[in-house]
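Student: return a 3D structure for these sequence lines:
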Amino acid sequence: MTFYSFAKSVIYAIFKPWYRIEALGLEHFPMEGPVLLCANHIHNFDPMVVGIMAPRPVHYMAKEELFNVPILGNIVRKCNAFPVKRGFGDREALRTGLKVLKEGHVFGLFPEGHRSKTGELGKGLAGAGFFALRSNASVVPCAVIGPYKSFKKLKVIYGKPIPMEKMKQEKASAEEVTELIMEEIHKLIKEHR
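Tutor: Reported below is the predicted structural model:
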């Protein structure tokens, strides 16, 4: 058993009953090939919750500061995360994200770039569109619907992959693609709230 599998099973055993997590739309999740998994961001636990409910291991970017914390940095790295310098375009992190997708893995991303203080969906950053346009990944929208309260139901909804062919043919910008991804996340939130 890998460290990732072990950590996932431990977190699942605690979080699933505590937050009464329900996953919907798992049938839409591609079981092979690269996947760009784009979710809204309402809580610090979102990466863990989206990850434990996904049927495949998920790789994430995590803020660089976490990797400098003794012990925690090592755990974060073993849980398929890689560092990103926030606040400006980190080329190394972009290359690593593309490599994750090129190798056929699942790359989880929160297009808003930070947690929503109000719980409402914010504006997405161009990064999601960049990865969607520069890879052959299936782009899967995901909605996390709270609240994060003990024994209150928390939903994680995986939507159908968003077709990217037309956007690529029309040479859409990263911003336009991100906008489309955010619209799909918004639809999932509206439909399941």
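Student: when you work out contacts or count neighbours from here on, use the C-alpha atoms and nothing else.
Tutor: OK.
Student: for this structure, which segments are assigned as strands?
Tutor: 21-24, 35-39, 58-63, 81-84, 106-109, 138-145, 154-158 (DSSP state E).
Student: the first one packs against which elements?
Tutor: Helices and strands touching strand 21-24, by 3 or more CA pairs under 8 Å, 6 or more residues apart in numbering; DSSP states H and E, are strand 154-158.
Student: just to revisit the earlier point, which of the strands of the chain is buried the deepest?
Tutor: Of all the strands of the chain, strand 35-39 has the most neighbours on average by mean count of other CA atoms under 10 Å, namely a mean of 27.
Student: what's the angle from it to strand 58-63?
Tutor: Angle between the axes of strand 35-39 and strand 58-63 is 60 degrees (criterion: axes from the mean of the first three to the mean of the last three CA atoms, to 10 degrees).
Student: strand 35-39 packs against which elements?
Tutor: If you count contacts as 3+ CA pairs under 8 Å, 6+ apart, strand 35-39 packs onto strand 106-109, helix 127-134, strand 138-145, helix 174-192.
Student: try it again at 7 Å.
Tutor: strand 106-109, strand 138-145 (3 or more CA pairs under 7 Å, 6 or more residues apart in numbering; DSSP states H and E).
Student: mind listing residues that contact it?
Tutor: 101, 105-111, 137-143, 185 (CA atoms under 7 Å, 6 or more residues apart in numbering).
Student: just the angle for it relative to helix 127-134, thanks.
Tutor: Strand 35-39 and helix 127-134 are oriented at 160 degrees to each other (the same axes, to 10 degrees).
Student: run the chain-centre distance for strand 35-39.
Tutor: 5 Å (CA atoms, centre = their mean, to the nearest Å).
Student: for the comparison step, fold the sequence that follows:
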Amino acid sequence: MNFYSFARGLVNSILKPLYRIETRGTEHFPKEGSVLLCTNHIHNFDPPVVGITAPRPIYFMAKAELFKHPLSKKLMENIQAFPVKRGLSDREALRTGLKYLKEGKVVGLFPEGTRNTSGEVGKGLAGAGFFALRSNALVVPCAIIGPYKPFKKLRVIYGQPIDFTEMRENKISAEAATEIIMSEIRKLVVKNRNL
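Tutor: Sure thing, here's the model as predicted:
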């Protein structure tokens, strides 16, 4: 068993009962091939919650600050995260993400770039659209619907994959591609908020 599987099992045993996590839509998740997983961001626990509910291992883009201390850097690398400098066009992070997608892996992003506790889905950054347009990945939108309160139900909803083939051919902008992704995440939140 590798460290990712061990950590996933450990986190699952703690968070799933604590937040009564309910997962829907995993049948939509492609079983193979590259996937760009884009999720709204409401809490610090979002990455592990998505990590334990997604059917495949995820390579998460994580803020560079988490890689500054040797211990946290080692942990991040062992759980398959890679650093991104926020507020900048981080070419190294973009190259790393594209490399994983070309290898047929799942890359996880929080396109809003920071936590949004309002319950609404904010504007996404162009990086999500860049990955969607520059790779052959299917894009899976995902909605996390809180609250993060012990023993209150937390929902993780995976939507239908978005195929960007036509949009790549039409050469739409990264910003426009990101807005398509964010729109799908918003729809998932609205549809499942009161269930």
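Student: between the strands of structure 1, which one is closest to residue 193 of structure 1.
Tutor: strand 138-145 (6.6 Å; CA to CA).
Student: so which bit of structure 2 is the closest one matched to?
Tutor: Matched against structure 2 by TM-score structural alignment, strand 138-145 of structure 1 falls on residues 138-145.
Student: so how much does the matching stretch differ from structure 1 once superposed?
Tutor: Its aligned residues in structure 1 lie a mean 0.4 Å from stretch 138-145 of structure 2 after superposition (mean CA distance after the TM-score superposition for structure 1).
Student: not counting its own residues, what contacts that stretch?
Tutor: For stretch 138-145 of structure 2, contacts defined as CA under 7 Å, 6+ apart pick out 34-40, 132, 154-163, 181, 184-185, 188-189, 193.
Student: go again using 8 Å as the cut-off
Tutor: Stretch 138-145 of structure 2 has contacts (CA atoms under 8 Å, 6 or more residues apart in numbering) with 29, 34-42, 46, 119, 132, 154-164, 181-182, 184-186, 188-189, 192-193.
Student: same check, this time on stretch 104-112 of structure 2
Tutor: 32-41, 56-61, 97, 100-101, 122-128, 137, 178, 182.
Student: just how off-centre is that stretch within its chain?
Tutor: In this view, stretch 104-112 of structure 2 has its centroid 5 Å away from the chain centroid, taken as CA atoms, centre = their mean.
Student: my read is that residue 33 of structure 2 contacts residue 137, right?
Tutor: Yes - at 7.4 Å, residue 33 of structure 2 and residue 137 qualify as touching, with contact defined as CA atoms under 8 Å.
Student: the two: who's more crowded?
Tutor: residue 137 (26 against 14; other CA atoms under 10 Å).
Student: for residue 54 of structure 1, see how far away residue 24 of structure 1 is.
Tutor: 10 Å (CA to CA, to the nearest Å).
Student: try residue 4 of structure 1
Tutor: Residue 4 of structure 1 sits 13 Å away from residue 54 of structure 1, going by CA to CA.
Student: dump the helices and strands packed on strand 35-39 of structure 1 to a markdown table, plus distance to residue 10 of structure 1.
Tutor: Shown next, in a markdown table, are these (distance: least, CA to CA, whole Å):
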| stretch | distance to residue 10 of structure 1 |
| --- | --- |
| strand 106-109 | 20 |
| strand 138-145 | 20 |
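Student: please name the nearest non-neighbouring residue to the residue nearest the centre of structure 1.
Tutor: Residue closest to the average C-alpha location in structure 1 (CA atoms, centre = their mean): residue 108, at 3.0 Å. In space, residue 108 of structure 1 comes closest to residue 37 once its chain neighbours are excluded; the distance is 4.6 Å by CA to CA, 6 or more residues apart in numbering.
Student: and residue 131 of structure 2, by the same measure?
Tutor: residue 98 (6.7 Å).
Student: could you find the counterpart of that neighbour in structure 1?
Tutor: For residue 98 of structure 2, the residue aligned by TM-score structural alignment is residue 98.
Student: run a quick neighbour tally on that match.
Tutor: For residue 98 of structure 1, using other CA under 10 Å, the count is 22.
Student: look up how far residue 145 of structure 1 lies from it.
Tutor: 28 Å.
Student: now swap in residue 61 of structure 1 and tell me
Tutor: Counting by CA to CA - residue 61 of structure 1 and residue 145 of structure 1 are separated by 22 Å.
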